[in-house]
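Provided below for reference: sequence and predicted model.
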Amino acid sequence: MSHALVPNLLLFGRVLRGAGLEVHPGRMLDALTAVEYVGIRSRQDLRATLCALLVHRREDVRLFDDAFDLFWRSHDAGEGGLPLFALGERPRVVAKRVSAADVGLEIHDVTSSDDETPRLTAGAYSDSEVLRSKDFAELTDDEVRRAEALLADMGWRLGTRRTRRWRRGTRGSVDIRHIARVSLKYGGEPIELPRRQRVEKPRPIVALCDVSGSMERYSRMLLQFLCGMVRGTARAESFLFATRLTRVTWHMSQGRAQRGMSALVRTVQDWGGGTRIGESLRAFNVHWARRVMRSEPIVLIVSDGWDRGDPELVAREMARLRRRCDRLIWLNPLLGSASYEPLTRGMLAALDHVDEFLPAHNLASLEQLAVHLFAGRVFRAGIHRAV
């Protein structure tokens, strides 16, 4: 086997790993042994040999073929005409991981000595990654449709809460009552030590979203976010507000936001109007809190904080709402801007009663919120600002 072929085969294995394939070191040893017998005279034989040993999933065959064609491409005759790139070059391999998402792999410092192995630098670039970091207000119509599809596929798994009920378990505290019953068959001797555990259930969530005129640029994407959350969570309630409060849980659970906002616009009479956060929160606390705030839910308020009402009413109703929930999270699309400061009267009045103050301006921030809710973290000491 050529002295240059072994480093190239090992480098090709690294390229495949960087492109997403699972290439095990043991398989690379088998590939080196197989290539010794097959040789490199036939490009198709070499391709089939490496594919049989290094590809384990059918969906990775196309990715392997693209990487093989670009890595083992032919060069000019000055390099000997071999179907291998010469050492010292800086080739670039671009292979498609999924549709509409390219993965770029750059190979640097391929010159190797006996005591130095080639180094591979892998970098990824993707339209989906760009879309995830782009502000909702800057999306084009085509990007909005793609972002909606990504939001629809986002999995919502909330953290659990301990209920007051008990169940039998292998761990936990000793069940005294059960011990007394079981010991009767042993003449009163506690031979067995049954244990019990608290029953855990998914924590419910309540979302209140601002659809006033100042939130118009973000309304469509945030409604899609609410729709996916309600449909993906067993116990979720959603409300929209501007100058009044409207419950839209049924619309969201039926996927109405995915087919268009026309039905919601007709349902929410104050869509695109002014903002009265205090009055809307008071309506929720008076008419809906007793129904939907059982079991200490997580409350999400999605708003930019612009308010035309009384800030003292906002502070009073926020304090009332905070006492009924486990966590109160405020999502502000403007928080994604590095220069943003919460200086509006409504926002300043609400911040004293908020557990976490988080952005909601792009897909990445909503994905972080999903992970955050599942982790069940809480910052009681102050406001947690994540930009």
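Ah, there it is. Numbers count the residues shown, from 1 in each chain.

Every contact and neighbour count from this point should use C-alpha atoms.
Noted.

for stretch 256-270, which positions count as buried?
By neighbour count on 16 or more other Cα atoms under 10 Å, the buried set for stretch 256-270 is Arg256, Ala257, Gln258, Leu264, Val268, Asp270.

Which secondary structure elements does the helix or strand harbouring the third one sit against?
Taking DSSP states H and E as the criterion, the element that holds Gln258 is helix 256-259. With contacts defined as 3 or more Cα pairs under 8 Å, 6 or more residues apart in numbering; DSSP states H and E, the packing partners of helix 256-259 are helix 216-232, helix 262-267.

Could you single out the most deeply buried of these?
helix 216-232 (a mean of 22; mean count of other Cα atoms under 10 Å).

Now do that one: which elements does it pack against?
So helix 216-232, by 3+ Cα pairs under 8 Å, 6+ apart, packs with helix 141-152, strand 205-210, strand 236-241, helix 249-253, helix 256-259.

Contacts for it, please.
Identification of contacts with helix 216-232 by Cα atoms under 8 Å, 6 or more residues apart in numbering yields 136-137, 144, 147-148, 151-152, 154-157, 207, 209-211, 236-238, 249, 252-258, 261, 272, 333, 361, 366.

ok, second structure coming up, stack it against the first:
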Amino acid sequence: MAADHLAENVMHFGRVLRQAGLPLGTDRLLLALQALRQGGLSRREDFKATLAATLVDRAEHRALFEQAFHVFWRDPDLLGRVMAMLLPRAEGRASAPPPPENRRLAEALFPQAPPGAAPPPPPAEQRLDFDAALSVSERELLRRKDFETMSPAEWQAARRLLARLGPQLLERRPSRRGRPAPRGRLDWPATLRAQARQDLAPPHWRRPRERLAPLVLLADISGSMERYSRMLLHLAHGLANPQPRPARLPRIHCFVFGTRLTPIGRLLRQRDPDLALAAVSQRVADWSGGTRLAASLHAFNRDWARRVLTSDATVLLISDGLESGSEADPGCQQLALEARRLRLSCRRLLWLNPLLRFDGFEPRAAGIRALLPEVSRHLPAHNLASLEALVELLCN
């Protein structure tokens, strides 16, 4: 019976890790039970190290295991009962601590609906009436729904769609180098070499190689842009971590700005999207604060433009453009100057503005009027449909 209690709790812990995204097989859990019975129950440190050694085999999964272990085995008397091999089922207390930052882990540990979740579904009769009135599929509704009004379940579904959409944002450009091809431009050197070896040899052809053009993201993380910037950062994480992982990663450079400019490219290389965005939130001091758009563009042009921009790079500026002051104000004049410098340093500057979701939008703010003449395109970025339109624009 005692061994069954230990196995039951370890299996429960392994099930939580598996639901959070760790690739765990039954053989790993059996190995963990054997290792614990051989001497992993004497101290809490030994217990944790034994589970980590048998259940974790990748460095990027270590942080997720640490959070899960801390929350799952949080009861101080729980380990004593484990050592006595008389553990009951590991259940959370009534006064549970706040969920961890990793949302997938929080859902695996606390499957109950959070306080801010959407209300339960209506009865069957109401749901039938609603379905009869709307003939559009759920996916089409999700594509058209504003990021600001999404429920937690819709948010998770949109993140999964963004993971598929992300790699399509990488624009392929022809390079100066060529490769052999069945049709294309005549390759004279290869043709002459072949005819020198054999008379009447067929001609050889070449086509330009394709390479991924650099992409630079400048995301506004002020209070009015927080929801949209967080979703677009999930998109940037998918771009920085393509699956399957190629031999050479695309050149993606990501920056966020509120009152100051902060590079976050290295933080997004963490393969777990929740851990990556948690690291960004801890690194950025001005998250959900004010906006200094002109000063942030000036910092990028001064410190980063020559490092990350090339003549064929595409820059995505994600902001509502709400800069205080009038058109004659020095701040707005500096904004127009910095935007012009940025446009001249890249192939095209695309402005993604969530305010375009309103049908009656008019560029009345001074910051918007200063930016508009300097950008290549002014596009909406408030739902999945607008991002799909952006993909079509980049592919053409």
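Yep, that arrived. Remember, it's a predicted structure, so these values are computed and weren't measured experimentally.

how about the helices and strands packed on helix 216-232 of the first structure, which one is nearest Glu317 of the first structure?
Closest approach to Glu317 of the first structure among these (Cα to Cα): strand 205-210, 13.6 Å.

according to the alignment, that closest one goes to what range in the second structure?
The alignment of strand 205-210 of the first structure onto the second structure (TM-score structural alignment) covers residues 215-220.

picking up where we left off before, distance to Glu129 of the first structure added to the helices and strands packed on helix 256-259 of the first structure, as JSON lines?
Compiled in JSON lines, these are given as follows (distance: least, Cα to Cα, whole Å):
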{"stretch": "helix 216-232", "distance to Glu129 of the first structure": "17"}
{"stretch": "helix 262-267", "distance to Glu129 of the first structure": "30"}
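
wait, which of these is closest to His287 of the first structure?
helix 262-267 (18.3 Å).

The next helix or strand after that closest one corresponds to what range in the second structure?
Sequence order places helix 277-287 as the next helix or strand after helix 262-267 of the first structure, per DSSP H and E. Here helix 277-287 of the first structure aligns to the second structure at residues 293-303, judged by TM-score structural alignment.

just stretch 130-141 of the first structure next, same as before
With TM-score structural alignment as the criterion, stretch 130-141 of the first structure aligns to 141-152.

quick one: buried residues of the matching stretch?
Leu142, Arg143, Lys145, Asp146, Phe147, Met150.

Quick one: list the elements packing against the lengthiest strand in the second structure.
The single longest strand within the second structure, with elements called by DSSP state E, is strand 172-181. Identification of packing neighbours for strand 172-181 of the second structure by 3+ Cα pairs under 8 Å, 6+ apart yields strand 205-212.

what's the spacing between the strand it packs on and its chain's center?
30 Å (Cα atoms, centre = their mean, to the nearest Å).

Check the mean deviation of that strand from the first structure.
Here the mean offset of strand 205-212 of the second structure against the first structure after fitting is 1.8 Å, by mean Cα distance after the TM-score superposition for the first structure.

Who are the packing partners of that strand?
By 3+ Cα pairs under 8 Å, 6+ apart, strand 205-212 of the second structure packs against strand 172-181, strand 185-186.

if we go to 10 Å?
Packing contacts for strand 205-212 of the second structure, counted by 3 or more Cα pairs under 10 Å, 6 or more residues apart in numbering; DSSP states H and E, involve strand 172-181, strand 185-186, helix 188-197.

TSV please, covering the ones you listed and showing distance to Asp27 of the second structure and mean neighbour count.
Shown next, in TSV, are these (distance: least, Cα to Cα, whole Å; neighbours: other Cα atoms under 10 Å):
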stretch	distance to Asp27 of the second structure	mean neighbour count
strand 172-181	43	13
strand 185-186	56	14
helix 188-197	55	13
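
what would these look like in TSV with distance to Glu45 of the second structure?
Shown next, in TSV, are those (distance: least, Cα to Cα, whole Å):
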stretch	distance to Glu45 of the second structure
strand 172-181	50
strand 185-186	66
helix 188-197	66
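
Of all these, which one is nearest Leu309 of the second structure?
strand 172-181 (15.2 Å).

so how far is that closest one off the chain centroid?
Chain-centre distance of strand 172-181 of the second structure: 30 Å, with Cα atoms, centre = their mean.

okay, the angle between that strand and strand 205-212?
Strand 172-181 of the second structure runs at 150 degrees relative to strand 205-212, counting by axes from the mean of the first three to the mean of the last three Cα atoms, to 10 degrees.
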